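>>> how does the following fold in three dimensions:
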Amino acid sequence: MVRLGGQPWLRVLIGTAVWCGLESLWSAGPLWWSSLAYTQSPHNLVIVHLGQLSGPNTVTAAIVAINGLIAEGWTNRQDTKYAKISSASLAAWRFVNKYWVIATGLLITLHLIGFILYSRPIAQPPEAALKVGIIQGNIPNRLLRSSEGFRRAQENYTTGYLTLADQGVDAVLTPEGALPIFQRNLLGTALVAAVKEKGVVAWIGAFGDRGDSYTISLFTFDSEGEIVSRYDKSKLVPLGEYIPFEEIFGGLVQRLSPLEAHQVPGSANQIFDTPFGRAIASICYESAFPEQFRRQAAAGGQFILSSSNDAHYRASMPFQHHAQDIMRAIETDRWSARATNTGYSAFLDPHGRTLWISGYNTYETHAETIYRRQTQTLYVRWGDWLTPLLLIFSGGFWLFVKVKAEN
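The predicted structure is shown next:
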């Protein structure tokens, strides 16, 4: 057995690799939400830009490595008593050692790298401009599926659409489930009638048909009021939107449930083409899954459309959701428009800067110009290459130390 007590560098390396590996493993499952990296969003956009290199695990690795070095410095702080310095100087140098010096150097170096990425100018060619309006309907979920809630949804979103259309927007984005009805019933709504009248593209959140089941979907209505594309939410909230291990318990659930239909996820490899080019689509919980955005960016997605409904929660959770979308905008180097039911709706630039953010539990409309981009960050091209590299290096060094100790 190899003891790592005398191998502090290897301890830090293995700890960083294992932490990133566990986060990768956890994020591959259905119960993922927070990463250590999100402690830096939105208040440290410079270090968050490391996500452009290898995704959020780059930021996580930086945090774990620096804190690991600080911990090693603390456990080895007694080394100074062997230094040949006067007792008067001992107190001043007691808490200074090589681990803290390296941790400080690493902290500064990583922030410099992030600052270089953060400082790059963002091209805004006029031909790539897209003026998008968002509507925050502010309809409590307890009302949304009632007749009164549907009436208010029709009124709020139709009025908001007409207001934004008169402001000269190119398209309007609505939240997840803005109209709580099925695709087959959308064409008869006042909102779609307004789309036909004004000729402004609309992305409308509603339910999609999928055989005997249904999906949470975002539909693109073109200037003629016709559906030209559809994106189905592929990451569903466990227990809230689906039953885990349904293939095992599905029969029992069906017998206990009074509903004939149930919610199903969309496919994992969807693309979302719009009249303005390919978009990166995200519906609510999917903001927590960077691979969803990376794949769509690699497939040609030029801007982000995030449609959510966080009305179930207190204001702190929607702010976390906003922080997630900031990470996704930075990692993919894309502009982002985010529409929610009750907040926080927002517009973001590719550096994660919030151009505008709504109030909470308010009805609002807002228009902002975003720009379509076709750049590809290292993360978009290669995915999370850092985590397997850390695991390989730490495993290799551990094996080297083991062999050396046995000889």
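
>>> every contact and neighbour count from this point should use C-alpha atoms.
Will do.

>>> please enumerate the strands of the stretch 151-300 of the chain.
171-173, 201-210, 213-221, 227-232, 272-274, 277-283 (DSSP state E, counting those that start in this stretch).

>>> one more, for comparison:
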Amino acid sequence: MQRFAGRIILLWGWRRALLAFLAGALAVLAQAPYDFFAVCFVSFPVLVWLLDGATGEASDGWLRRLRPAFATGWWFGFGYFLAGLWWIGQALLVEADSFAWALPFAVVGIPFALAFFYGFATVVARLFWTSDIGRIAALAFGFGLAEWLRDVLFTGFPWNAVGYAAMPVPLLMQSVSVTGMIGMNTLAVFVFSLPALVAARRHLKLGAALLAILVAGHVGFGYVRLAAPPKPQTRAVVVRIVQPAVDLGEKWDASVRDRIFATLLGISAKAPEQGHARPQLILWPETSVPFLFTERPDALKAIGDMLGDGQMLIAGVVREEGGSGNAGSRYYNSVVAINDKGEIADAVDKVHLVPFGEYLPFADLFSRFGVGQLVAGPMNFAAGNERHAIMLPNGLRAVPFICYEVIFPDLVSDDAASADLIVNVTNDAWFGDTPGPYQHFRQAQVRAVENGLPLLRAGNNGISAVVDPRGRIVDALAVDARGAIDAHVPVSNRAFLSARQRRINGLLIMLLFALTAVAFSVRQRLRVN
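Now for the predicted structure:
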């Protein structure tokens, strides 16, 4: 192993870049839908050994000496994000005649930009690099900090954070209720990188002990949480989740809108199967209503006729303000709650929009070059001001998140703090049967665990599901299936720790690894001197 690691350390030039790229791409197999987390015990040790050799000339300034470390981390990140996000380009092929030109931007440009975060991570790690276990702590701190920044900078895009690789099943998700994603990302990189110690054998026994303790604690805590008897049920909601599997090629086709709407009504109105109660809540996916209610008020009457006494529909719609089709109209990607009288009882607009997909940043500048939003849709959206919970007929509070809003841990935790249910409506049909919908669902699943709340998820083509507060899938519909889920959803749990405490714990974990890295770095420099 020493000889193998030595050969990696001595790589230079394009060979070093290629191996870093391949190591990053390999790590994607730890994410959904593959969930082969063992590959990270290869990818991250390889990254450690590459960084062992990422040294500049002694005569160079400190910035120039960090260039090899940045390049190594950037190539690792480029491989990771290219292999993990290539499916974004699928959305541009729905209307290929109009948007195929943007494929390089989506498939290569986004990974190119995100890779800078991992380049930053390895630069931070290299500042405190040592020849022992201290460098493992430094890398964990660097990645923990980079993943946190990826969540908050430039509107944020924390997709496929490294910590999800350590949570492929509910048994291994429970620790996030204590550490939060900040701590989970940091701990995951530390654990995955520890096998790098077998090369030099310094602190090998300590590393093996820490690996065993952390893995045992991770698994043991999950087992205890899942084995614990559920709290007594205090309240519940009977829900029907509709998955219409509408072809996006027809989504905004005026000639088939009535058929799409009839499909939604038909699935919603079906009598429940034997043994299931009549649903109190019916849930439709993101932008499922194929027209504006301002243009088709008869649709509200049809929904009211479909709903029985005491039932409520929560549906994803495009909501218009400012008049029907006027130049000054504003459009929102929204969910609306419709009561059994066919009245809109509440509405919540999407707050965190997708850049270039739902709105065009610097629209005036891009329009000069003939660039519009890069995903086909009826219009550009405006962002909502705030999110609030929707009150259901039985008094429960459901807080809705539209599409990728659910991937932001802090956003969900803050807004769901006083809610009883998490609702996620999405339309992942843009991405077909690729890894994208499965990755999206996994992140939503982890939000349920973090917050100790049931998750009700409706997707146009999947993955629609009911997830319990421990992340276990109660029922689900496969990608591209058409149908409905009927489920009795008890509501009795709360988060194991508050969002604030999880955030503090995560930052403390990151700080612990930072201090450990500094201590080992100072110790090594004192020895050398």
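
>>> among the strands of the stretch 151-300 of the first structure, which comes closest to residue 353 of the first structure?
Residue 353 of the first structure lies closest to strand 277-283 among the strands of the stretch 151-300 of the first structure, at 18.4 Å (CA to CA).

>>> and the helix or strand where residue 402 of the first structure lies, what other elements does it pack with?
Taking DSSP states H and E as the definition, residue 402 of the first structure sits inside helix 386-406. Counting contacts by 3 or more CA pairs under 8 Å, 6 or more residues apart in numbering; DSSP states H and E, helix 386-406 of the first structure is packed against helix 8-27, helix 56-75.

>>> using a markdown table, lay out those together with mean neighbour count.
Converted to a markdown table, these look like this (neighbours: other CA atoms under 10 Å):
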| stretch | mean neighbour count |
| --- | --- |
| helix 8-27 | 19 |
| helix 56-75 | 21 |
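
>>> quick one: closest of those helices to residue 210 of the first structure.
helix 8-27 (26.8 Å).

>>> so which bit of the second structure is the next helix or strand after that closest one matched to?
Next helix or strand after helix 8-27 of the first structure toward the C-terminus (DSSP H and E): helix 45-48. The aligned range for helix 45-48 of the first structure in the second structure is 170-173, by TM-score structural alignment.

>>> before we move on, back to that, show me what the helix holding residue 402 of the first structure is in contact with.
By CA atoms under 8 Å, 6 or more residues apart in numbering, the surrounding residues in contact with helix 386-406 of the first structure are 1-2, 10, 13-14, 16-18, 20-21, 54, 57-58.

>>> farthest-separated two in these?
Distance extremes for those: the farthest pair is 1 and 54 at 33.1 Å, using CA to CA.

>>> which of those two has more neighbours?
Counted by other CA atoms under 10 Å, residue 1 of the first structure and residue 54 do not tie: residue 54 has more neighbours, with 21 against 6.

>>> contacting residues around the more buried one?
For residue 54 of the first structure, the contact set (CA under 8 Å, 6+ apart) comprises 378, 379, 382, 383, 384, 385, 386.

>>> what lines up against the fifth one once you look at the second structure?
In the superposition onto the second structure, residue 384 of the first structure corresponds to residue 503 when matched by TM-score structural alignment.

>>> neighbours of its match, how many?
Look at residue 503 of the second structure: counted by other CA under 10 Å, it has 20 neighbours.
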